[in-house]
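Student: quick one: sequence plus predicted model below, questions after.
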Amino acid sequence: MSRRLKDYYGLLSVARNATQSDIKKAYVKLAKLYHPDLHDNNDPKFTSKQEMFKEITEAYSILNNPRKRSVYNTELYEVEKATNLRDGSSVPLEPKLYEMSAEEKEALGKQIKKIRFRKVRRLFIIVLALFVIGWYAKFKYIFLRMYNRDIGNKVIFKDKEGVDAEVISEVNRRFSAELARVREEREKQGILRQPTKKMGTAATANTNTVEKE
């Protein structure tokens, strides 16, 4: 066995296809033997028992967790497979020893469902937020179009947020040009009316002169 990979099954004295219930029973049994609180500090074996308790606690934390146990089993299988190849052993490892029990598969399945549910819920919230933002921008655009229009039925946006600045500039330019044109036409009409008024005054004066004569 590699020094970098501990034999947790051996520490708890359980088979590699043991159920979580079997692993828990084995841990409780060993904890009663090695727990520091159950031994005197003056006991010559106190330190070794304390270290042993740490080891079995570590083993239990790995083997009692379906996901961690699955990862550990895969690593254990690869290490022993490499060891057999290096030693020239032709004895194949039994894959069944590294398969999870029905209880472990059920627990792992529940964890996977929880993870998937969290991902789906997060995705749903993001999509909903984008949908709301999109409709808000659309209604805001429509409202601005209905609220503020110029002579040529072109929109003048007071709020430039989300609107192309070039479009705003072009609309305002056309509006200014149209306004100038209207003013110019009105000024011309005023100029043309002045001679008409003078001519009318002259005609009235001539009429009065004729009457006097």
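Tutor: That came in fine, so what should we check first?
Student: from here on, contacts and neighbour counts on C-alpha atoms
Tutor: Noted.
Student: list the helices and strands the strand or helix carrying residue 188 packs on?
Tutor: Here residue 188 sits within helix 165-212, counting by DSSP states H and E. Using 3 or more CA pairs under 8 Å, 6 or more residues apart in numbering; DSSP states H and E, no helix or strand is in contact with helix 165-212.
Student: distance from the chain centre to stretch 111-130, please.
Tutor: Remark: stretch 111-130 is offset 9 Å from the chain centroid, using CA atoms, centre = their mean, to the nearest Å.
Student: would you mind listing the buried residues in stretch 47-66?
Tutor: Buried residues in stretch 47-66, counted by 16 or more other CA atoms under 10 Å: 49, 52-57, 59-60, 62-64, 66.
Student: okay, one more to line up with it:
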Amino acid sequence: MSKPHDHPGSPHAAHAAFDPQWWEDHYREHPVKHQSPSPQLVAEVTGLPAGSALDAGCGGGADALWLARQGWQVTAVDVSPTAVSAAEGSAAHHDQEIASRISWVVADLTTWQPPTRYDLVVSQYVHPTVPFTEFVARLAEAVGPDGTLLIVGHDQADEHSAAHAPDDASISLDAATGSLSPDVWDVEVAEPRIRHTEHDSTRVVIRDLVVRAHRRSL
């Protein structure tokens, strides 16, 4: 569920922001193009021993593909059938051994029950229809002992997100960490970060919120 851009007159107006049909309309209107993996993902996951990973809100699949290249066995989930189909098609053009490490799933992350726990759960720029603290709690349940949870979103100080997305597209530190009990979790990273990107041929500053937490072994 990559970061959307909402424009007046778009079909998004017919649906509640960020509900499943909204995302499907988004990906139909804005077909997935070549993407690079998230710099926050690369920074936080490089060096971790590869195992099983859940890419929760895989969008165009660039992050799932990067994880697979690093040796992870990836379950990539998104609510949009169009996004998942495009991501799977893109992955098929890569080395077959790498592509075979990814299982693609169309599902709503606010109701989907993961079939197992994972060594790594990643969720980036996902905007659920439930309170974000509740969403993080669901993701945290999918992390196995000694596993890692990585949450990346638009910081509340991100002016670009505020100007180009529906309300509630940004997250707070409290929302991202509030459901991570200190009895279970060590929050190792919890900070805003700045990155630069291109939007309509203009270089813009994006302010992300990055949270990485480690679940203690039982």
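Tutor: Received it, and whenever you're ready, just let me know what you need. All values reported here derive from a predicted model rather than from experimental measurement.
Student: report the TM-score for the pair.
Tutor: TM-score of the superposed chains, computed with TM-score structural alignment, normalised by the length of the first structure, equals 0.21; 73 aligned residues with a CA RMSD of 5.4 Å.
Student: circling back: now, which of the buried residues of stretch 47-66 of the first structure lie within strands?
Tutor: Of the buried residues of stretch 47-66 of the first structure, none are assigned to strands by DSSP state E.
Student: which of the residues in the host helix or strand of residue 174 of the second structure are buried?
Tutor: Element membership for residue 174 of the second structure (DSSP H and E) is helix 173-177. Using 16+ other CA under 10 Å as the test for burial, helix 173-177 of the second structure gives 173, 176, 177.
Student: cool, and stretch 69-81 of the first structure?
Tutor: Of all the residues in stretch 69-81 of the first structure, those buried under the rule 16+ other CA under 10 Å are 69, 70, 72, 73, 76, 77.
Student: take those residues and write them to JSON lines, including secondary structure and distance to residue 196 of the first structure.
Tutor: Compiled in JSON lines, these are given as follows (DSSP: H, G, I helix; E, B strand; the rest coil; distance: CA to CA, whole Å):
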{"residue": "69", "secondary structure": "helix", "distance to residue 196 of the first structure": "106"}
{"residue": "70", "secondary structure": "helix", "distance to residue 196 of the first structure": "105"}
{"residue": "72", "secondary structure": "helix", "distance to residue 196 of the first structure": "107"}
{"residue": "73", "secondary structure": "helix", "distance to residue 196 of the first structure": "109"}
{"residue": "76", "secondary structure": "helix", "distance to residue 196 of the first structure": "112"}
{"residue": "77", "secondary structure": "helix", "distance to residue 196 of the first structure": "112"}
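Student: among those residues, find me the one that's closest to residue 195 of the first structure.
Tutor: residue 70 (104.7 Å; CA to CA).
Student: contacts only, for residue 152 of the second structure.
Tutor: By CA atoms under 8 Å, 6 or more residues apart in numbering, the contact list for residue 152 of the second structure reads 40, 123, 124, 125, 208, 209, 210, 211.
Student: at 7 Å what do you get?
Tutor: By CA atoms under 7 Å, 6 or more residues apart in numbering, the contact set of residue 152 of the second structure is 123, 124, 125, 208, 209, 210, 211.
Student: try residue 197 of the second structure
Tutor: Contacts of residue 197 of the second structure by CA under 7 Å, 6+ apart are 203, 204, 205.
Student: one step back: return the subset of the buried residues of stretch 47-66 of the first structure lying in helices.
Tutor: 49, 52, 53, 54, 55, 56, 57, 59, 60, 62, 63, 66 (DSSP state H).
Student: let me know the closest of those to residue 186 of the first structure.
Tutor: Using CA to CA, these come closest to residue 186 of the first structure at residue 66, 88.3 Å.
Student: my read is residue 147 of the second structure is in a strand, agree?
Tutor: Yes - under DSSP: H, G, I helix; E, B strand; the rest coil, residue 147 of the second structure sits within a strand.
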